[in-house]
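Visitor: Need a 3D model of the following:
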Amino acid sequence: IEDIQLRLGIKKYLWQEVKLGLSGVLLISLIGFRASLPLISGYVNERGLENYIEGDWSSAQSNYERALSLNPDNAEAHYNLGRLYEDLQDFKKALTQYRLAAQGGLDAAYNELGRLYIQDKKYYQAASLLLQGLEIVQKGDAETQYALLKNLGWARLEQGRYADAETYLREAIEVEKTFEQTPAAAHCLLAQVMEKKAPDNALKEWEMCLGYADVRNPDEDTWFGMARKRIDAQDKSSESTK
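Guide: From the prediction side, this is the model:
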């Protein structure tokens, strides 16, 4: 620095002040750069999401990981990386990323954790997580609210708490009325609840399940098969009574 000051013709009695000034500028620059890291991380995460939608999962993973290296507290990036790991059938890593996203306060992450715990038959842990998610879900986020209610109804069904299951599933069905396309899951689950509580009321829900189920989804494919059996059995029963 002193050589530079000599070349610039700065008087020696000003050197200390110049050094202090340069140090201040450097410090401010570093603070500004550090403050911008979350913004840069958010941008890189968005690029990863675009890669994911385009089917370029390798680039998506690289961008999610880069976003997290810039800002380890980026809950959205943790969530997106968890979803990618789940698609890759690496459920252990998916759970880790969803947990980190939930710790960051992301309501959708509680839903994904709860759903994976249901699939792992850990119904009490699932219900606890889903209830936490419902406490923080943002108003107006109908999609996440629906998913939390539907999965909580599913957990209560598996626990044998049929009254609670019906309540949550009917709440989910109320939320789904705001959707352009009717999802099947809550109807498929409510049909199973009705079979336990009031079998005569199950057929309507099975018909909804059959009509809207997406067989590309493993759970809905299973429920689609159940709906088909129930409706076929009902049709045969009706024919035999004619």
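Visitor: CA only for contacts and neighbour counts going forward, please
Guide: Noted.
Visitor: Could you report the separation of the most centrally placed residue in the chain from residue 177?
Guide: Taking C-alpha atoms, centre = their mean, the centroid of the chain lies closest to residue 108, which sits 3.7 Å from it. When C-alpha to C-alpha, to the nearest Å is the yardstick, residue 108 and residue 177 sit 20 Å from each other.
Visitor: which of the residues in the longest helix along the chain are buried?
Guide: For the chain, the longest helix by residue count, based on DSSP state H, is helix 15-53. For helix 15-53, burial by neighbour count (16 or more other C-alpha atoms under 10 Å) applies to 18, 38, 40-42, 44-52.
Visitor: picking up where we left off before, can you give me every residue that contacts the residue lying closest to the residue nearest to the centre of the chain once chain neighbours are set aside?
Guide: Leaving aside its chain neighbours, residue 108 sits nearest to residue 144 (5.9 Å; criterion: C-alpha to C-alpha, 6 or more residues apart in numbering). Listed by C-alpha atoms under 8 Å, 6 or more residues apart in numbering, the contact set of residue 144 reads 107, 108, 111, 137.
Visitor: what does residue 24 give?
Guide: By C-alpha under 8 Å, 6+ apart, no residues touch residue 24.
Visitor: excluding its backbone neighbours, what's nearest residue 165?
Guide: Residue nearest to residue 165 in three dimensions, not counting chain neighbours: residue 153, with 4.1 Å by C-alpha to C-alpha, 6+ apart.
Visitor: before we go on, could you also do this sequence so I can check it against the first one:
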Amino acid sequence: MKNDISQTILFRYADHLKNINTASTEQEVLDILAARDAVQTLLAEQEGSEHFGTLLTEINKLDQQLRTQGELVAAKVDLPAIRTGRCPDDTAWWWYFEPAQKKSAWDRLDWLWNSIMAGALALTVSFMMQIFQALSVGGLSWGETFATIAQGGGLALVGSGALTDSGKNRVSQVLANLGIKGIYLAEALCAIALILLAIVYTGHTMLPNYFYKQGESFYEKSNLTGAALKFEQGIQINPDDARFNLSLGKVHESIGNLDASLVQYKIAAGAGDPWGLNNLGRVLLFWVDPNLLKRKLDLAESYLRMALQRAETLAADKGALSDQKQSDLVDLLYQTNRNLGWALLEQKKYKDAESYLRNAISWDKQITHDQIGGGMAYCLLSEAYRHTEQAVLADKNWKKCIKKARPETIFEYKWFMEKGNSADQIYTTSIVDGITEEEFKDFLTKKAQATQSNKKYISNTAPETKEEAQ
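Guide: So this is what the prediction gives:
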């Protein structure tokens, strides 16, 4: 008898469920829910019976069908109103169906906002990694640490809000507190991601110039360690900016680390930068090939001629340059002429050297500030005149050398050590940190010896022409 009743209840549940569709009336849907109530009562009565397992299996199959129609049930029947009157138990899940969420026009574009957000987050992570790598060179200050944590926190907020349910709930709650509806979650996350990207990108764009200016300031103040740190940070964040390779190479060169400076100058020269070619040629004037055990002066000359050619090409169209770039170009023309003259002087091509060194002096006179490396052409021209036995001109230019020269590198200072004539009067603040006590003592000894020799040479030499006397 009980088995017949069970079958009747199940049959009625299945029959009502079979006929449900979008055309069903509210009453027909309520009949299904009432049939499910009867099934629940049946379950309670049959629990522990011989056929309870079979009964559970059949009911479970029918319940799965009902669950697939949950949104339709909620659309046909005002379930919240019925629950208020009946107060069904929480286990009566069929009375708690929710209607399908209506998709607004904004929701239809969620895929677009999510795609933009994903792209923005990817770019933000990329820029942040470069910024972190740059800031971590030499260790992070407290300010840099705070900035990094703040950016990472913003990234974590957007990422969790987009990828996890708990994150979405938190962001939705924040939006609700701000008076923004939850349907705008995707748009809000996209906006936050774009703002974060803008902040990080702005920092990524501005930091190279910041590092470069700081490095140049440190270099001018003879703080070579600080300068090298800033230039290395600049390379980390923008490895394609040849300015940092040039400046870092200059720091290494100024303390005599020629191998390290060659690496940096070659990178800049490879990019076609005339300063890179000039500085590479200048270093080769002193660098000794470990295999040949001699300098490659001809190679140095080649690089310097290329640098001068490019500088003169720029000078032909300097009207299109800004005032700052015109000033830099004048300095470049001075440097390339000076260094090429030096390369020729080292190869004992004295007449050719004189020509380029005089050109260098003419460009040097157009430089209004006391730049490091300035005035050196007078010293080199004096040496060229000495080798061509033009003593008066040699002495005249040497006096100007003492007054104007500002050696930039330790090798320029060592050149004065070797020449010896009044080297202690030359401005060398820019490189004094790179000179050891032993080198300074050696300089004093050589200076005393060479000064006596130079005085003897000048007193026994007279000018041959009126031009030379001028």
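Visitor: follow-up on the earlier one: most neighbours, which of the contacts of residue 144 of the first structure?
Guide: Neighbour counts for these peak at residue 111, which has 30 neighbours (criterion: other C-alpha atoms under 10 Å).
Visitor: where does that one land in three-state SS?
Guide: Secondary structure state of residue 111 of the first structure, per DSSP: H, G, I helix; E, B strand; the rest coil, is helix.
Visitor: Which position in the second structure pairs with it?
Guide: Using TM-score structural alignment as the criterion, the counterpart of residue 111 of the first structure in the second structure is residue 278.
Visitor: what about residue 53 of the second structure, neighbour count?
Guide: For residue 53 of the second structure, the count of nearby residues is 12 (other C-alpha under 10 Å).
Visitor: helices or strands up against the helix or strand harbouring it?
Guide: Assessed by DSSP states H and E, residue 53 of the second structure sits inside helix 52-68. Secondary-structure packing of helix 52-68 of the second structure (3 or more C-alpha pairs under 8 Å, 6 or more residues apart in numbering; DSSP states H and E): helix 2-18, helix 26-46.
Visitor: re the thing from before, quick one: map the residue nearest to residue 108 of the first structure onto the second structure.
Guide: That one, residue 144 of the first structure, aligns with residue 332 by TM-score structural alignment.
Visitor: how much space is there between that match and residue 253 of the second structure?
Guide: Residue 332 of the second structure is 17 Å from residue 253 of the second structure, by C-alpha to C-alpha.
Visitor: Residue 459 of the second structure pairs with which position in the first structure?
Guide: So, by TM-score structural alignment, residue 459 of the second structure is matched to residue 235.
Visitor: Against residue 221 of the first structure, how distant is that match?
Guide: According to C-alpha to C-alpha, residue 235 of the first structure stands 21 Å off from residue 221 of the first structure.
Visitor: So these two - more neighbours on which side?
Guide: Set residue 235 of the first structure next to residue 221 and count neighbours by other C-alpha under 10 Å: residue 221 wins out with 15 against 11.
Visitor: what kind of secondary structure is the more buried one in?
Guide: Under three-state DSSP, residue 221 of the first structure comes out as helix.
Visitor: List the residues that contact it.
Guide: By C-alpha under 8 Å, 6+ apart, residue 221 of the first structure lies in contact with 213, 214, 215.
Visitor: could you redo the last one with a cut-off of 6 Å?
Guide: residue 215 (C-alpha atoms under 6 Å, 6 or more residues apart in numbering).
Visitor: what's the spacing between it and residue 89 of the first structure?
Guide: Applying C-alpha to C-alpha, the value for residue 221 of the first structure to residue 89 of the first structure is 18 Å.
Visitor: got it, and residue 109 of the first structure?
Guide: Noted for residue 109 of the first structure: a distance of 17 Å to residue 89 of the first structure, by C-alpha to C-alpha.
Visitor: who's more crowded, these two?
Guide: residue 109 (30 against 11).
Visitor: roughly how far apart are that one and residue 50 of the first structure?
Guide: Remark: distance between residue 109 of the first structure and residue 50 of the first structure (C-alpha to C-alpha) = 20 Å.
Visitor: Not counting residues beside it along the chain, what's closest to residue 47 of the first structure?
Guide: By the measure of C-alpha to C-alpha, 6+ apart, the closest residue to residue 47 of the first structure outside its immediate chain neighbours is residue 63, 6.7 Å from it.
Visitor: secondary structure element for the match of residue 144 of the first structure?
Guide: Assigned by DSSP H and E, residue 332 of the second structure falls in helix 323-346.
Visitor: ok, then the element right after that helix?
Guide: Using DSSP H and E, the helix or strand that directly follows helix 323-346 of the second structure along the chain is helix 350-364.
Visitor: Show me the strands in the stretch 151-300 of the second structure, by range?
Guide: For the stretch 151-300 of the second structure, strands defined by DSSP state E, counting those that start in this stretch occupy the ranges 288-289, 294-295.
Visitor: Using TSV, lay out the ones you listed together with mean neighbour count and distance to residue 79 of the second structure.
Guide: Supplementary listing: the strands of the stretch 151-300 of the second structure in TSV, determined by neighbours: other C-alpha atoms under 10 Å; distance: least, C-alpha to C-alpha, whole Å:
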stretch	mean neighbour count	distance to residue 79 of the second structure
strand 288-289	14	91
strand 294-295	13	94
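Visitor: possible to save those as a markdown table with distance to residue 34 of the second structure?
Guide: Formatted as a markdown table, those follow (distance: least, C-alpha to C-alpha, whole Å):
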| stretch | distance to residue 34 of the second structure |
| --- | --- |
| strand 288-289 | 98 |
| strand 294-295 | 102 |
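Visitor: and of these, who's closest to residue 282 of the second structure?
Guide: Checking the strands of the stretch 151-300 of the second structure against residue 282 of the second structure by C-alpha to C-alpha gives strand 294-295 as the closest, at 11.6 Å.
Visitor: Point out the other helices and strands that the closest one packs with.
Guide: Helices and strands touching strand 294-295 of the second structure, by 3 or more C-alpha pairs under 6 Å, 6 or more residues apart in numbering; DSSP states H and E, are strand 288-289.
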